[in-house]
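> Just a sequence and a predicted model for now, questions to come.
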Amino acid sequence: MRWNGFNSFMKIWARKVFSLLLVYSIIFLVSFACSNHQGTQKATLETFTQQLDARISTIMDRYDIPGTSIALIQDRNLVWSNAYGYADIEQQKKLTIDAVCRTESISKSVTAWGVMKLVERGLINLDDPVKQYLGNWSLPESEYNLDEVTIRRLLSNSAGIPLGSLGEEYSPSSEKPSLRQYLSEEVQLTYEPGSTYEYSNPGFNLLELVIEEVTGRDFNDYMANELLIPLGMHNSSFDWDEEWSSRVPMGYDLQGNSVPPYVYPYKASGGLFSTVEDIARFAIAGMAQGNKRQPKVLNRESIQDIQTPQINTSGIFSFVADDYGFGHFIETLPDGKKAVWHGGQGHGWMTHFHVIPETGDGIVIFSNSQRSWPFIAQVLNDWSRWTGFGPVKFGRIIKVVTGLRIIIGLVLLVTFWRAGQVFYGIITGYRKLKITPGKAPIIRVTELAAGVAILTILIWSVSQDYLFITSVFPVGAIWLGWVLLFLSLTLLCSALLPVLSNDQLSNLNHERNENKRKLA
């Protein structure tokens, strides 16, 4: 029958397209693997920065990144920095190296230094319950032992406090909740302290209150005078400065919409404003051997404590890091060296620094776009190849992006094949609308359920203000969404327009043959 002939044709066509897709995937993966092992690690600094200058604009265009600034560290010295793209697209204002940017969660790394300064002075103890340093503010009642919520566990994101709410943004000049009001709403224990890793903003903001209660000083005043200024970070502050109005770029969200400057009701976990070169100075200070020209803020033992694994990461974080220390992620590189890093993500912003303390190498990357994870991963891959230490774990994001592209291609192939079957069945009359279930075969029920489920998930996803997958895969997530929409509609059409039964097909073909005979 013609229907069987069409099925045979579709199977041949599908095999050919699948073979082409498989060949393309192999070529792509081989070229990707080869690019990961090219000999850029032997290039000079000048050659590598020239390569960056040539590549950055291409990668920015690929992921629609408005602006980025990058700083390189060699032998514990800031050796190069540059800025690319725009601070404000509408105004066509170029991004400059002295732009004051939101560092977001890099703030946690800096806050950890502030806490360790108090430990060195004997004003707090890492293993003391945090409740004894909170003044008249108290931890909420819990089924878990509050004495187990220690300074050490807060610093290592293992105190039992979850991530907390996102989107607590305020205009710099507007009224905002006090730190204590914020903590009263956000701090809760959802699992046993010390039992597992859980990235936590409220946990670090509790440390902000600890610093203020122990020192009797404003958090920003303490951090500026004890840490930022001594490290030469003169363009950094945990407080908004009106003089920065012309220096702070616009941020851009996942859809490319502009995001004006904002502040949080807290500072310790994500409130630091800084330049890419200032964060490079902070990263240099954390090198194990130190730079003799670098002011001494913490002793070597404290820095080693900060960079010592405290707990294994879990969930998505285990994909990009092995452990968490005090405000720092930690990983072991392929050559056995230790890498220490932290990143930051906010509304319209992404930041990252990565250092190899043993060798004194490092990189800092700022971007005023929330679509920057693949971009940052690509730059880190280029840098890690150049340094010769082997790929850093954060660079795995690029491999996942590649895998997602292959999955999208395969789903699209299957969808086209099924859509072709449905379309052919409609125009030939072999498929008819059937709303009632009747004696629906299992494949029809499965297609209907899958189509409704996929469509429901897509509608839910579109209604969300933020989805993690769209940050990691800003381009791929959009393609995946459209492909899944196409698939769901195809499945629903296939279920609602089933193929006629064998008896119905026989009768239809017999009727058509009779009509042809009469016309002849």
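The structure has been received and is ready for your questions. Predicted model only: the values in this text are computed from it and were never measured.
> hey, let's count contacts and neighbours off CA atoms from now on
Will do.
> Report how many residues lie close to the closest residue in space to D75 that isn't next to it in sequence.
Using C-alpha to C-alpha, 6 or more residues apart in numbering and skipping the chain neighbours, the partner closest in space to D75 is G360 (4.5 Å). G360: 21 surrounding residues under other C-alpha atoms under 10 Å.
> residue contacts, G360?
73-77, 284, 287 (C-alpha atoms under 8 Å, 6 or more residues apart in numbering).
> Switch those over to a markdown table; also include neighbour count.
Listed next are the contacts of G360 as a markdown table, based on neighbours: other C-alpha atoms under 10 Å:
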| residue | neighbour count |
| --- | --- |
| I73 | 23 |
| Q74 | 18 |
| D75 | 16 |
| R76 | 29 |
| N77 | 19 |
| I284 | 28 |
| M287 | 24 |
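> Now intersect the residues you listed with the strands, please.
Per DSSP state E, strands hold the following members of those: 73-74, 77.
> Now flag whichever of the residues you listed is closest to W383.
Using C-alpha to C-alpha, I73 comes nearest to W383 of the ones in strands among the contacts of G360, at 10.8 Å.
> State whether that closest one and I363 are indeed in contact, as I suppose.
Yes - I73 lies in contact with I363 (C-alpha atoms under 8 Å); the separation is 5.9 Å.
> second one coming, line it up with the first:
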Amino acid sequence: MSSVPAHARPSFEPVRNLILRAIAQGKATGVAVAVAHGGSIVWEQGFGWANREARLKATAHTPFTLASITKPFTATTLMALVAEGKLSLDDSANKYLTNSRIQGTNGNADTATVRLLGAHVSGLPTMYEGYDRGEANLALDADALISNYGRLAYSPRSCYEYSNIGFAALAVVASNLTGTDFGALMTQRVLTPLGLHDSFFNTSVARLRTGAARYDSLGNLIPYYTTSTPASGELYASAHDLARFAMFNMKNHVPGQAPFLDDHCVDELHKPVFVGPSGVATTFGWFTGHLKSGIPVIFKIGGQPGVATGLYMLPSENLACMVLTNRSDGRELCSEVCNQVLAGYLPEWQQPEETSGPPTSPFVVRPSFGGHWRGTLANDGAKMQAELNIDSSDLATLSLGDKPAARITGMQSEGVALTGVSVGLIDSPDSLRTGAKTLKIKLLPQEGKLVGRVIAVAGDPNVKNVMLPYVLTLNQIPR
């Protein structure tokens, strides 16, 4: 039973003033917010500019880029196929991947299930790349992306690693089963049945002019771009539509929505898959946590250049809040707005953090890490010899190919993993093209080896950036 009466409604005026101040102070460009409670939308409003240059104001019906809030929509599209009997979430994803398959470099690829792909524990590493209009020819289709980057960095279920590649693979699974382009499939199976008329996938190019433009942290327009993994972040939706989506997830029967998933299927979307030390869990497309009283929270945030979004649902209270912004630095405003709204209903509200990973601590060398390691770094055509030396808790180096060893800085323990940062240029087409030389390392001990990934990073995350994953497998060399 809800602890918030259905008729209860706090004043939203302080939240309006918060948003208006942020816009007046140049800390926001466009903002849209919606609150759903008791099975209806109790507040929805837009503020500022959706597109300042076109003099298009933001409204509750303005489509904003959702960034990673796209992921729950992608998962719901797959769940519609489950409901139709076309697949099982606990089947190996490779069962449905025909032209390209996940490769089991550091784990058994057949145990990377559809469910694990959507819960960031399949063993696939993280990835991101944006392409402006002049680079559209550089973007790989999803099959080619999996072929180039679909290697397991870790054994499935062994650790949490946020993975856009997993959602690219889910899109291929869905398209292979239906013979339909993924954007069209999401529209057919999810957007249209739910009556989300403001929403569209990035392939609906003609509708882009109705959507919010994207701005950097200084309020400068960012030229239109697409990404390497559309199914993980390229849905556009309004605050109004996102509220309708939230009510569907809270099992409300909203007028104009077709019941294409039964309650069991909705529960499968929200069921914890991997629970982190903090108690925050990944699900098939979402994250879940609990307030101190035990009230469950289902949530997802999104962020990329020119985008910061947030959606929080408390199903037991039939309450949800969502905020959309078109600025790179909008994360703090999204949090403030959601926190003020939800604390107005539930004073105990505390926003959960979107990670199921362990906390970090200073690295302390252990026998499973110390010494000299040699192996291979691979992906995107690269197959380079790699050497790692860990001399102490604060001295380690990495060398790739015939290049000199570079020191690893900022070493931390992330649970049993070692993380750190080095520099170097990987001999692969994408790395050479982008000049990605900052190398972010994460390694786990596994069966006497060190396994994991190196993410080659370049660019400004407020405007345009790239994170390319390379899989690392190392064996210890006796001194």
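Great, that's in hand. All of these numbers come straight from a predicted model, not from anything done at the bench.
> roughly how far apart are the counterpart of the residue nearest to D75 of structure 1 in structure 2 and E234 of structure 2?
Using TM-score structural alignment, the partner of G360 of structure 1 in structure 2 is N318. Look at N318 of structure 2 and E234 of structure 2: by C-alpha to C-alpha, to the nearest Å, they are 28 Å apart.
> and if you look at T227 of structure 2?
Distance from T227 of structure 2 to E234 of structure 2, by C-alpha to C-alpha: 8 Å.
> Between those two, point out the one with more neighbours.
Ranked by neighbour count (other C-alpha under 10 Å), T227 of structure 2 and E234 place E234 first, with 24 against 20.
> show me what contacts S171 of structure 1?
Applying C-alpha under 8 Å, 6+ apart, we find S171 of structure 1 in contact with 261-263.
> The same query, at a cut-off of 10 Å, please.
Contact analysis of S171 of structure 1 by C-alpha atoms under 10 Å, 6 or more residues apart in numbering lists 260-264.
> Is there a quick ChimeraX command that grabs whichever of the residues you listed are buried?
Buried residues within those, by 16 or more other C-alpha atoms under 10 Å, are selected in ChimeraX with:
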select :261,262,263,264
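> Tell me which residues of stretch 29-46 of structure 2 come out buried.
For stretch 29-46 of structure 2, burial by neighbour count (16+ other C-alpha under 10 Å) applies to 29-41, 43-46.
> Correction: the previous question concerned stretch 411-429 of structure 1.
Neighbour-count burial for stretch 411-429 of structure 1 flags 411-413, 415-426 (criterion: 16+ other C-alpha under 10 Å).
> and the most centrally placed residue in structure 2, helix, strand or coil?
The residue lying closest to the centre of structure 2 (C-alpha atoms, centre = their mean) is S68, at 4.3 Å. Using DSSP: H, G, I helix; E, B strand; the rest coil, the secondary structure recorded for S68 of structure 2 is helix.
> One more: the one 5 residues further on?
For F73 of structure 2, the assignment made with three-state DSSP gives helix.
> any idea how far G270 of structure 1 is from the aligned partner of it in structure 1?
Matched by TM-score structural alignment, F73 of structure 2 corresponds to V110 in structure 1. Distance, V110 of structure 1 to G270 of structure 1, using C-alpha to C-alpha: 10 Å.
> still on that earlier bit, now, which of the contacts of S171 of structure 1 lie within helices?
Judged by DSSP state H, helices contain none of these.
> Which residue is the nearest non-sequential neighbour of Y266 of structure 1?
Nearest residue to Y266 of structure 1 in three dimensions, chain neighbours excluded: L179, at 5.7 Å (C-alpha to C-alpha, 6+ apart).
> Likewise for E268 of structure 2?
Spatial nearest neighbour of E268 of structure 2, excluding adjacent residues (C-alpha to C-alpha, 6+ apart): F284 at 7.4 Å.
> rewinding a little: need the overlap of contacts for T227 and E234 of structure 2.
Contact with both T227 of structure 2 and E234 is made by residues A67, according to C-alpha under 10 Å, 6+ apart.
> and the aligned residue in structure 2 for F48 of structure 1, how many neighbours?
When structure 2 is aligned by TM-score structural alignment, the residue opposite F48 of structure 1 is S11. Using other C-alpha under 10 Å, S11 of structure 2 is surrounded by 11 other residues.
> Contacts only, for S11 of structure 2.
Taking C-alpha under 10 Å, 6+ apart as the test, what S11 of structure 2 contacts is 341, 344-345.
> name the element the equivalent of G289 of structure 2 over in structure 1 belongs to?
In the superposition onto structure 1, G289 of structure 2 corresponds to E331 when matched by TM-score structural alignment. Per DSSP states H and E: E331 of structure 1 is located in strand 329-332.
> And that strand, what does it pack against?
strand 311-312, strand 323-324, strand 338-346, strand 349-356 (3 or more C-alpha pairs under 10 Å, 6 or more residues apart in numbering; DSSP states H and E).
> neighbours around the residue lying closest to K251 of structure 2 once chain neighbours are set aside, how many?
Take K251 of structure 2 and drop its neighbours on the chain: the residue closest to it by C-alpha to C-alpha, 6+ apart is D263, 7.0 Å away. Burial of D263 of structure 2 is recorded as 12 neighbouring residues (other C-alpha under 10 Å).
> quick revisit: was I right to think the match of F73 of structure 2 contacts M233?
No - the pair V110 of structure 1 / M233 is not scored as a contact, 11.4 Å apart, by C-alpha atoms under 10 Å.
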